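**Q** Can you look at this prediction? I've put the sequence above it.
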Amino acid sequence: MVVQVLNSGDLRGGEVFALRLANELGFRKFITRFVILDGVGHRALRSAGYVSDVNVRLPRVFRWIWASRRIARQSRLVGKKKFIVQANIGDTLWAGVLASLFIGKKRMALVYRHGNISSYWLSGSRVRRCIYRWLFEQCDVIATLSPETHTDLKEIFPGLRVEVCEIPNGVPFPKGHGAVRPSLCREVILHVGAFVPEKNHAGLLRVFSNVLRARPEAELWLVGEGTEMLAAQQLADELKIAPKVFFLGRRDDVPELMSQAKVFLLPSFVEGQPAVVIEAMLMSLPVVAYDVGSLRSMLGDDRGVLVPARDEHRAAQEVVKLLGANSAEWNSMCSNAKVYAEDRYAMSVVADKFAELYERLAVAR
């Protein structure tokens, strides 16, 4: 049995991956259960496995304790067998470590899925680094997403006494993958992401405003919801670009939207290894992104366009260049990205790696 510990009951990046992984592992005879730190589990999670969630507001420490006790309760279902707990980024690590202390290493193996650049949030705090070194060393395995997260973890915590491996994000091949892209008449720039500060929608709109000066026929499609949406709509009005910006809200047809776009734009301040970029690569949609998180290993070697973080002028230049690129240049980049994504990020391949890891940990003493 595998217990996936999630930060939220909403279907966001880490939660979507855990759901997809549970579905793939179901074909390999693994039983998955979900423990959620905050909120009510989405119906899709409930269809994939038993969900234990909390729908009342509690201080963070109490949520960690509550979740660790729920994990301990799941251990009764497997008797004396060893089971796997996977903490998926953020506060889930605390809940996983507390559960390990309650249950013991002989009954439970703890995997931490580490998706962020540690130096973003641990630099300059010696006490915090000491705390997280201890937390990490309570894990059996830390599974990093990319070469960037792997190297950064080793540099921040030299001599870390825990096994560290690299298992990337994975996505199922989207509908329309492999199809020949239609000849596009409209110059659509697409962005998919929650309206939260780290996604930098204000910068995105300023980049698009610069693009319009060179490509007045361009359109910006924004998919997602969140606390920053109203501010983004107001900024679009202030920049006098509102007629060219379309706020599409939450959508279930992102692959179809990708097939109609010419560029995917992602000027985030912070990213892990975004699944939406993998989907764009699989859909032969060229990506322009800030060089943060794991995006360098994803988009390097002419698989996309990386721009120094916060360089809005350069980002606009690269978008304009792609909108006006000839078909040979455009197809070359798309082909490189698609082949790389198919080989590295297929959900079935990633699930095989996790299954091998779980099976090894389940029999380890």
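**A** Done, it's in. Because the structure is predicted, anything quoted here is derived from the model rather than measured.
**Q** switch to C-alpha atoms for all contacts and neighbour counts from now on
**A** Will do.
**Q** neighbouring contacts of stretch 59-70?
**A** Contacting residues not belonging to stretch 59-70 are listed as 35-38, 52, 91-92, 94-96, 98-99, 102 [C-alpha atoms under 8 Å, 6 or more residues apart in numbering].
**Q** Buried by neighbour count, from those: which ones?
**A** 35-38, 52, 91-92, 94-96, 98-99 (16 or more other C-alpha atoms under 10 Å).
**Q** Greatest separation within the contacts of stretch 59-70: which pair is it?
**A** Greatest spatial distance in the contacts of stretch 59-70: 38 and 102, 21.0 Å, computed using C-alpha to C-alpha.
**Q** Just after the host helix or strand of residue 23, pick out the following helix or strand.
**A** In the assignment (DSSP states H and E), residue 23 maps to helix 13-26. Under the assignment DSSP H and E, the closest C-terminal helix or strand after helix 13-26 is strand 32-38.
**Q** which residues sit in contact with residue 192?
**A** 222-224, 276.
**Q** Same question for residue 51.
**A** Contacts for residue 51 (C-alpha under 8 Å, 6+ apart) come out as 33-36, 41, 45.
**Q** now do 7 Å
**A** 33-35, 41 (C-alpha atoms under 7 Å, 6 or more residues apart in numbering).
**Q** can you list the residues you listed in CSV and add distance to residue 262?
**A** Converted to CSV, the contacts of residue 51 look like this (distance: C-alpha to C-alpha, whole Å):
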residue, distance to residue 262
33, 40
34, 38
35, 39
41, 35
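**Q** Mind giving me the ChimeraX command for buried ones among the residues you listed?
**A** Buried members of those, defined by 16+ other C-alpha under 10 Å, are picked up in ChimeraX with:
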select :33,34,35,41
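**Q** Check the contacts of residue 51 and tell me the two furthest apart.
**A** Going by C-alpha to C-alpha, the pair spanning the contacts of residue 51 furthest: 33 and 41, at 11.4 Å.
**Q** ok, back up a step: buried sites along the helix holding residue 23?
**A** Buried, per 16+ other C-alpha under 10 Å, within helix 13-26: 14-25.
**Q** Can you tell me which helices and strands it packs against?
**A** helix 43-48, helix 347-363 (3 or more C-alpha pairs under 7 Å, 6 or more residues apart in numbering; DSSP states H and E).
**Q** In addition, the following structure is provided for comparison:
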Amino acid sequence: MINILHIIHRYRGDYPLLNLQVRLDPRRFRTVICFMSGENDGKNQLDALGYKTYYLGLKGKNLRFSNVPLLLKLKRIIESENVQVVNCQQHRSTPIGVLAAMLARPKPAVLATLHGLGTAKTWRRRAFNWLLYRRLHRIIGISKGVSADVVASNWGLSEERTVTIQNGLEYDRFPAALEKNAARSRFAPGQADGFWFGTMGRLSEVKNHRNLILGFAHMAERFPAANLLIAGEGELRPELEGLIAAKGLTERVHLLGFRRDIPEFLKALDAFLLPSLREGLPLALLEAMASGLPVIASRVGGIPEVFGDAQIGLLVSPESPEEIGEALAEVAGSSAQRLQSWGQAARRRAVEDFSAARMIAAYEQVYTDAALSLRRQGPGDPTSGL
């Protein structure tokens, strides 16, 4: 039995992707999860599924690798749970997990799972990472784009130290059984006609809603019945509301706020948009593809590898509202046959190549290799497992 500890910066509520990542073969693996900050809201499915979960409840300012009491708490968890493999989720958890593992006896192997791009923008961060990453058994990138970015932006890091495990999901909820016009009546009553574009994500700079709205305005005169639905909430909402009004699009661009009915939202659309400035491997894109939607998405990060060679839509430069607008116009003007072909290919691509089963099997292999690395190292090795 291999005991695995996930160290996570903060509990922000139930996270379906993590719930899938820990669903390993129970005959071979036992998983423990530790959230260093955030309050237990009683809604975490990991608890309901019987996983041992620690909520340390620390304040954000105390999440530092110099916090000795925190390191000692994690050390005690590692030792009491007989942990052989530590997986530090995202960069902020990694130095804390590495130091806690160094204090533990015996020492576990340590992995870091990185989800985003641009984690080493300054020379100070690169120098820090140069010291930190030497202590890791492997760095896991959730897309080939993330893995390539980690290698390219850090000093002396070989490709052999990284492994890519692409995100995967279960797609039973997609597409929703609801009829399209019934779905549309939920989000923009009385406007069932025309071509419907949609996107979902936090209203923040990185999601690039500003250029999306400008691109939609660019194509709006050619397609006067088109609608753009934006699901999500965030700090840019007032600015985006002002931009929509300034472009005369208040009847055609709909800010829906935070939504939980994502399958129904996607059912209402004719095409899905993801114009982000940066992405690792976006789950929203996979969900839209599983719903059978053609997609228009940015040519950044892990998005092109999600497309692969499949004909599922169009890739655009996120910096160009004009290019986004032309892509919207091309898709809105496409034949029903072309859109159907794209949508069918998108669903096949998501279900066959980005499944939860494939992702879980890949994590099981990495954890097995990490545990075997401990056995190959003698008990007297001071860096055993690190």
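**A** That came through fine. Keep in mind that this is a model prediction, so the values were computed, not measured.
**Q** Return the closest of the buried residues of helix 13-26 of the first structure with respect to residue 202 of the first structure.
**A** residue 14 (24.3 Å).
**Q** how much space between that closest one and residue 341 of the first structure?
**A** Plainly put, residue 14 of the first structure is 19 Å away from residue 341 of the first structure if you go by C-alpha to C-alpha, to the nearest Å.
**Q** Over to residue 261 of the first structure?
**A** In terms of C-alpha to C-alpha, residue 261 of the first structure sits 19 Å off from residue 341 of the first structure.
**Q** same deal with residue 149 of the first structure?
**A** When residue 149 of the first structure is compared with residue 341 of the first structure (using C-alpha to C-alpha), they lie 18 Å apart.
**Q** before we move on, back to that, quick one: which of the contacts of residue 192 of the first structure is the most crowded by neighbours?
**A** Most neighbours among the contacts of residue 192 of the first structure, by other C-alpha atoms under 10 Å: residue 222, with 22 neighbours.
**Q** That residue: what's it in contact with?
**A** 190-192, 246-248.
**Q** tell me which of the residues you listed is nearest to residue 349 of the first structure?
**A** Scanning the contacts of residue 222 of the first structure for proximity to residue 349 of the first structure, where the rule is C-alpha to C-alpha, the winner is residue 192, at 24.7 Å.
**Q** And the contacts of residue 222 of the first structure, which two are furthest apart?
**A** 192 and 246 (12.0 Å).
**Q** For the stretch 51-200 of the second structure, which segments are assigned as strands?
**A** 52-58, 85-89, 109-114, 138-141, 162-164, 196-200 (DSSP state E, counting those that start in this stretch).
**Q** Kindly report the same for the stretch 251-365 of the first structure.
**A** Here the stretch 251-365 of the first structure has its strands, by DSSP E, counting those that start in this stretch, at 263-266, 287-290, 305-307.
**Q** got those strands as JSON lines, with distance to residue 120 of the first structure and mean neighbour count columns?
**A** What follows is those, written out as JSON lines (distance: least, C-alpha to C-alpha, whole Å; neighbours: other C-alpha atoms under 10 Å):
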{"stretch": "strand 263-266", "distance to residue 120 of the first structure": "18", "mean neighbour count": "24"}
{"stretch": "strand 287-290", "distance to residue 120 of the first structure": "15", "mean neighbour count": "25"}
{"stretch": "strand 305-307", "distance to residue 120 of the first structure": "18", "mean neighbour count": "21"}
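**Q** With distance to residue 2 of the first structure as extra columns, can I get these in TSV?
**A** Shown next, in TSV, are the strands of the stretch 251-365 of the first structure (distance: least, C-alpha to C-alpha, whole Å):
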stretch	distance to residue 2 of the first structure
strand 263-266	33
strand 287-290	35
strand 305-307	37
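**Q** do you know which of these lies nearest residue 87 of the first structure?
**A** strand 263-266 (26.8 Å).
**Q** In the second structure, what range does the closest one match?
**A** Under TM-score structural alignment, the match for strand 263-266 of the first structure in the second structure covers residues 271-274.
**Q** now do stretch 205-220 of the first structure
**A** By TM-score structural alignment, stretch 205-220 of the first structure lines up with residues 213-228 in the second structure.
**Q** got the buried residues for that stretch?
**A** In stretch 213-228 of the second structure, counting by 16+ other C-alpha under 10 Å, buried: 213-220, 226-228.
**Q** Name the residues that touch it?
**A** Contacts for stretch 213-228 of the second structure (C-alpha under 7 Å, 6+ apart): 193-198, 247, 252-254, 321-322, 324-326, 328-329.
**Q** hmm, which of those are the buried ones?
**A** Among the contacts of stretch 213-228 of the second structure, those scoring as buried are 195-198, 252-254, 321-322, 324-326, 328-329 (criterion: 16+ other C-alpha under 10 Å).
**Q** possible to save the residues you listed as TSV with distance to residue 303 of the second structure?
**A** Compiled in TSV, these are given as follows (distance: C-alpha to C-alpha, whole Å):
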residue	distance to residue 303 of the second structure
195	24
196	22
197	19
198	17
252	27
253	25
254	25
321	18
322	20
324	15
325	19
326	19
328	18
329	21
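**Q** Okay, and which of those map to helices?
**A** In helices, judged by DSSP state H, the following of these are found: 321-322, 324-326, 328-329.
**Q** where do the helices sit along the stretch 201-350 of the first structure?
**A** Secondary structure of the stretch 201-350 of the first structure (DSSP state H, counting those that start in this stretch): helices located at 201-214, 229-238, 254-260, 275-282, 295-299, 312-323, 327-344, 347-363.
**Q** with the second structure superposed, average distance for the shortest one?
**A** By mean C-alpha distance after the TM-score superposition for the first structure, the fitted helix 295-299 of the first structure averages 1.2 Å away from its aligned residues in the second structure.
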